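**Student:** here's a sequence, model it:
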Amino acid sequence: MKTAAIIGGGVIGGGWAARFLLNGWDVRVFDPDPQAERKISEVLANARRSLPSLYDKMLPAEGVLSFHDDMADAVAGTSWIQESVPEQLDLKHKIYAQIQKHAPKDAILGSSTSGFRASQLQDGALNPGQIIVAHPFNPVYLLPLVELVPSPQTPASVTERATSLLTSIGMKPLVIRKEIDAHIADRLLEAVWREGLWLIKDGICTTEELDDSIRYGFGLRWAQMGLFETYRIAGGEAGMKHFMAQFGPALKWPWTKLMDVPEFTEELVDLIASQSDAQSGHLSIRELERLRDDNLVGMMRALKKSGSGAGGLITAHEAMLPDPEPVDLPVTVSRRIPQSWTDYNGHMNEANYTEASSQATDRFMEMIGCDAAYIASGRSYFTVENHIRFLNELHEGDELTITTQVLKAEGKKMHLFHRLTGPDGKLAATVETLLLHMDTNARATSLPSEEVSAMLTAYADAHAALSLPEGAGRHVGQ
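**Tutor:** Sure thing, here's the model as predicted:
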């Protein structure tokens, strides 16, 4: 079992703990705060609700979470150690000395620092090459970006191992080419933050109005395309060169106050705090976190369909996840129910039973060789009829398993029976589906390839010895 140590269990440390834990790692937490266990348990509850909802496959079984009063116990035998203590360089140096006294020499020591350079963190360390900046974004268990910043003293092998390890837990390690204070993303955020402070101080807008300008406008574009790709489109058919020629001169106009920061007077702080309270003070921090997480899951799942941005990363990580153990019938779906699949009654919406069974059909098609390459060649199976029986409720976060039985395979026809079971193994629904093989170019039925036909026939022959499932062949109202 892979083991990670989390040093500092605040918001960021708790997010790291959840990210590792839900990807099958054992996690040890060291934090002298007597509230650390409570705080991390609340972060973990949010993570358990949201992270599995990104995937159409089950994440690995959770690792074991433990809390330690002794640094030596926390870091012994670990592969990854993540430091998330306050942004005080002297404190970090003190912590590193304790960690490196007891940690394995080949463990990677990542720092969540948002501003310090790796060379600053390594200064005076017992093993400088072990330390690397690994700066994440909140919530760490959902947002995949981690800025990975080596120093000239960091061995290439450490950066490569860190990249591979972070990728394996579904993150997007962005290796920064040169050390720089505050890395990349926080420098961009700092620029927006500075302008925002001036706009509010000068009475141009309120905190809510400024946030509206982001969330109803360019924020939606940035999630899928970032900055430069967005502006490439803004240049029209002529592209980026045209955009820069047209709007470049505006950079010389005195619009920005980026090099100035308004003085943090008591009046300014009170103004911003009061506007922020008016904007969302009716919600607790935990309620805001759940709202944020639900929205992130919805947006990232939408990006998953197109493969854009974080969506493509989720698909790539999903392909790394292990397939479920085989049973008597092939397991074609093994996943958790996302919150977006539930309705006002608190259980899975009837449309999502169809979506789940469609995923099962797609997976079975892959198993018989009717995969993406086969479909790209102009051949596929099309569903022509479904019959669903709703037998039991499924709720947000429940484990869903679907097995698939071949009832008949004749020529162009593929007749399947899906069983949907919940976390207690109780049958929740059955979906009987009939498909016809199609030539997608001619838009007409056709025989499958010999290879696909042989694979399908092999399953049909194996399943022929099974009894006809209860409910097969039923009609509506029977």
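**Student:** when you work out contacts or count neighbours from here on, use the C-alpha atoms and nothing else.
**Tutor:** OK.
**Student:** please list all residues in contact with the most centrally placed residue in the chain.
**Tutor:** For the chain, the residue nearest the mean C-alpha position is L142 (4.7 Å; C-alpha atoms, centre = their mean). L142 makes contact with R19, A47, S50, L51, D293, L296, according to C-alpha atoms under 8 Å, 6 or more residues apart in numbering.
**Student:** try it again with 7 Å
**Tutor:** Applying C-alpha atoms under 7 Å, 6 or more residues apart in numbering to L142 gives the contacts L51.
**Student:** that's a helix at it, yeah?
**Tutor:** No - per DSSP: H, G, I helix; E, B strand; the rest coil, L142 lies outside any helix segment and is coil.
**Student:** just give the number of residues close to M225.
**Tutor:** Using other C-alpha atoms under 10 Å, M225 has 15 neighbouring residues.
**Student:** do you know how far it is from W193?
**Tutor:** Distance, M225 to W193, by C-alpha to C-alpha, to the nearest Å: 21 Å.
**Student:** can you give me the strands in the stretch 201-350 of the chain?
**Tutor:** 331-336 (DSSP state E, counting those that start in this stretch).
**Student:** which helix runs longest in this structure?
**Tutor:** Secondary structure of the chain read by DSSP state H shows that its longest helix is helix 285-306.
**Student:** check which helices and strands it sits against.
**Tutor:** Applying 3 or more C-alpha pairs under 7 Å, 6 or more residues apart in numbering; DSSP states H and E, one finds that helix 285-306 contacts helix 36-50, helix 309-320.
**Student:** to compare against the first, here's the next sequence to fold:
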Amino acid sequence: MTRTAAIIGGGVIGGGWAARFLLNGWDVKICDPDPEAQRKIGEVLANARRSLPGLSDVALPEEGTLSFHADLSEAVAGATWIQESVPERLELKHKVFAQIQAACAPEAVIGSSTSGFKPSELQQGAARPAQIVVAHPFNPVYLLPLVELVTAEQEVAERAAQILTGIGMLPLFLRKEIDAHVADRLLEAVWREALWLVKDGIATTEEIDNAIRYGFGLRWAQMGLFETYRIAGGEAGMKHFMAQFGPALKWPWTKLTDVPDFTDELVDLIAGQSDEQSGAHTIRELERIRDTNLVAILRALKGQGWGAGALLTDHDKRVRAATALAARAVDGVTPGEPILTQARAVPLDWTDYNGHMNEARYLDAFSMATDRFMEFIGCDADYIAAGGSYFTAETHIQYVDEVHAGARIEVKTQMLLGAGKKLQLFHWMYAGERLLATAEHFLLHVSLETRRPSEPGPEVAEGLRLVAEAQADMPYPEGAGRTIRRPG
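**Tutor:** You can find the predicted model right below:
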């Protein structure tokens, strides 16, 4: 069944709403007087198409139809959901709501993206006040699932929540209306304190951002505030945390000094809600859940070279520099021995539902070993930037044994062929003396300009020669040549 959403106001938030609905199979009609609206929304959609599908392990529905309308009445006609995202001026919103309600279906939900106004303020003078709700999202709307849903009308709230859940969002229903809702009030408190820290010369904007993104922001991303503090209370739980740290609220640590008294009633209320929220898990279980999530978040940041992830990469480089993994062929190759190309622990996110390393991660480890071998012979980042590299043409993996998170693994590599454009490698993966798997890789040297096979540069050719000479007397590995032909 085709469903239609109307987006009134196509700025950053409106464009995000359009992308969220469109990529979840809804037809989307946009009304915005900005002559650049079509271009701007097109750019937001391009970002959404690039990123949103990657969150799902099933194919998203076929995109709906996108259309632009100069006439607001035309845009809202037939719409099930209408999202207002015009500037935060109450008189403007009232004018827009009046135009919407004059043309839309009475059963349509009209959501407002307002970050501050209460529903009672938005509904003033409306023909059908109950139809208007606060549906406050967070940027980028097409990726972040939270939407604050504020309305006193239960039936409208249920319909709105069903629609929002259907496009992958999490409706946070507020029991009472309040200026700026919940999330922005929390953000505002941090923002105000940050402004004071900058003004008083305590920290720079970058240092404040680092305090968040290298520290508590990572914990908040997966456990929020109260569950994080529950763990801080240890086995005694939330009541112990509040008893221990509650008095600090009276100390002059912040410019925001108006805090509620820690009465027995408040402590019991918070402790009870915390038990309901997290009591199904012991503190040790919560710690392991936290750690697993943090590893996944940090490794994702590491893959992007951003924030705390970049810090981890820099630390890896320092540690690696003191090991055999920093050596190059020109520094010498040990005769008659395979080359160490990987030495690492199995990370948490490499394991599957069976508790051992997923078969795809064996390929990851072997691919990293091949990358390290390329670096060893001189095909490093500078060489690749200059236009030459190796592309993998064939891979064969033999799985021998399982390995679990935290285990230290090593990969050792023998070059079976390194002549001209061709490179053939054989890898062994071990956990101590225990063989876990083998892999055979066949690669071709390629010009990145033509994307076709080419002869390697002199520095790489020399690296290949040194390895070939050092490994000339090594026996041909058992299992090699089964699918990739043995060099003649």
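**Student:** TM-score for this pair?
**Tutor:** Aligned and superposed, the two chains score 0.57 in TM-score terms (TM-score structural alignment, normalised by the length of structure 1); 299 aligned residues with a C-alpha RMSD of 3.5 Å.
**Student:** can you list the helices and strands packed on helix 285-306 of structure 1 in TSV and add distance to G10 of structure 1 and mean neighbour count?
**Tutor:** Conversion of these to TSV gives the following (distance: least, C-alpha to C-alpha, whole Å; neighbours: other C-alpha atoms under 10 Å):
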stretch	distance to G10 of structure 1	mean neighbour count
helix 36-50	7	18
helix 309-320	25	18
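**Student:** map A161 of structure 2 onto structure 1.
**Tutor:** Matched to structure 1 by TM-score structural alignment, A161 of structure 2 sits across from T163.
**Student:** helix/strand/coil for its match?
**Tutor:** Under three-state DSSP, T163 of structure 1 comes out as helix.
**Student:** burial count for it?
**Tutor:** Neighbours of T163 of structure 1 under the rule other C-alpha under 10 Å: 19.
**Student:** stretch 71-85 of structure 2 maps to which residues in structure 1?
**Tutor:** With TM-score structural alignment applied, stretch 71-85 of structure 2 matches the range 70-84 in structure 1.
**Student:** I meant to write stretch 228-244 of structure 2 there.
**Tutor:** Counting by TM-score structural alignment, stretch 228-244 of structure 2 sits on residues 230-246 of structure 1.
**Student:** for the matching stretch, the distance to its chain's centre please.
**Tutor:** Centroid separation for stretch 230-246 of structure 1 versus its chain: 31 Å, with C-alpha atoms, centre = their mean, to the nearest Å.
**Student:** which residues touch it?
**Tutor:** With contacts defined as C-alpha under 7 Å, 6+ apart, stretch 230-246 of structure 1 is touched by R221.
**Student:** what's the first-to-last distance across it?
**Tutor:** End to end - C-alpha to C-alpha - stretch 230-246 of structure 1 spans 15 Å.
**Student:** contacts only, for T254 of structure 2.
**Tutor:** So T254 of structure 2 contacts E193 (C-alpha under 7 Å, 6+ apart).
**Student:** and if we set it to 10 Å?
**Tutor:** Contacts here follow C-alpha atoms under 10 Å, 6 or more residues apart in numbering; on that basis T254 of structure 2 touches A189, V190, R192, E193, A194, W196, L197.
**Student:** which part of structure 1 matches stretch 317-327 of structure 2?
**Tutor:** Alignment note (TM-score structural alignment): stretch 317-327 of structure 2 is unmatched in structure 1.
**Student:** whoops, I mixed them up, stretch 267-279 of structure 2
**Tutor:** Against structure 1, stretch 267-279 of structure 2 falls on no residues (TM-score structural alignment).
**Student:** now secondary structure and neighbour count too, for the contacts of T254 of structure 2, in CSV please.
**Tutor:** Below are the contacts of T254 of structure 2 laid out as CSV (DSSP: H, G, I helix; E, B strand; the rest coil; neighbours: other C-alpha atoms under 10 Å):
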residue, secondary structure, neighbour count
A189, helix, 13
V190, helix, 13
R192, helix, 13
E193, helix, 15
A194, helix, 20
W196, helix, 14
L197, helix, 17
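**Student:** buried set for stretch 274-287 of structure 2?
**Tutor:** Buried residues in stretch 274-287 of structure 2, counted by 16 or more other C-alpha atoms under 10 Å: S274, D275, I283, L286, E287.
**Student:** and stretch 123-139 of structure 2, by the same measure?
**Tutor:** Q123, P129, A130, Q131, I132, V133, V134, A135, H136, P137, F138.
**Student:** show me how far the lengthiest strand in structure 2 is from its chain's centre.
**Tutor:** Of all segments of type strand in structure 2, defined using DSSP state E, the longest is strand 434-447. Relative to the chain's own centre, strand 434-447 of structure 2 is displaced by 30 Å; criterion: C-alpha atoms, centre = their mean.
**Student:** residue in structure 2 paired with R194 of structure 1?
**Tutor:** Aligned counterpart of R194 of structure 1 in structure 2: R192 (TM-score structural alignment).
**Student:** show the contacting residues for its match.
**Tutor:** R192 of structure 2 neighbours (C-alpha under 10 Å, 6+ apart): T254, K255, L256.
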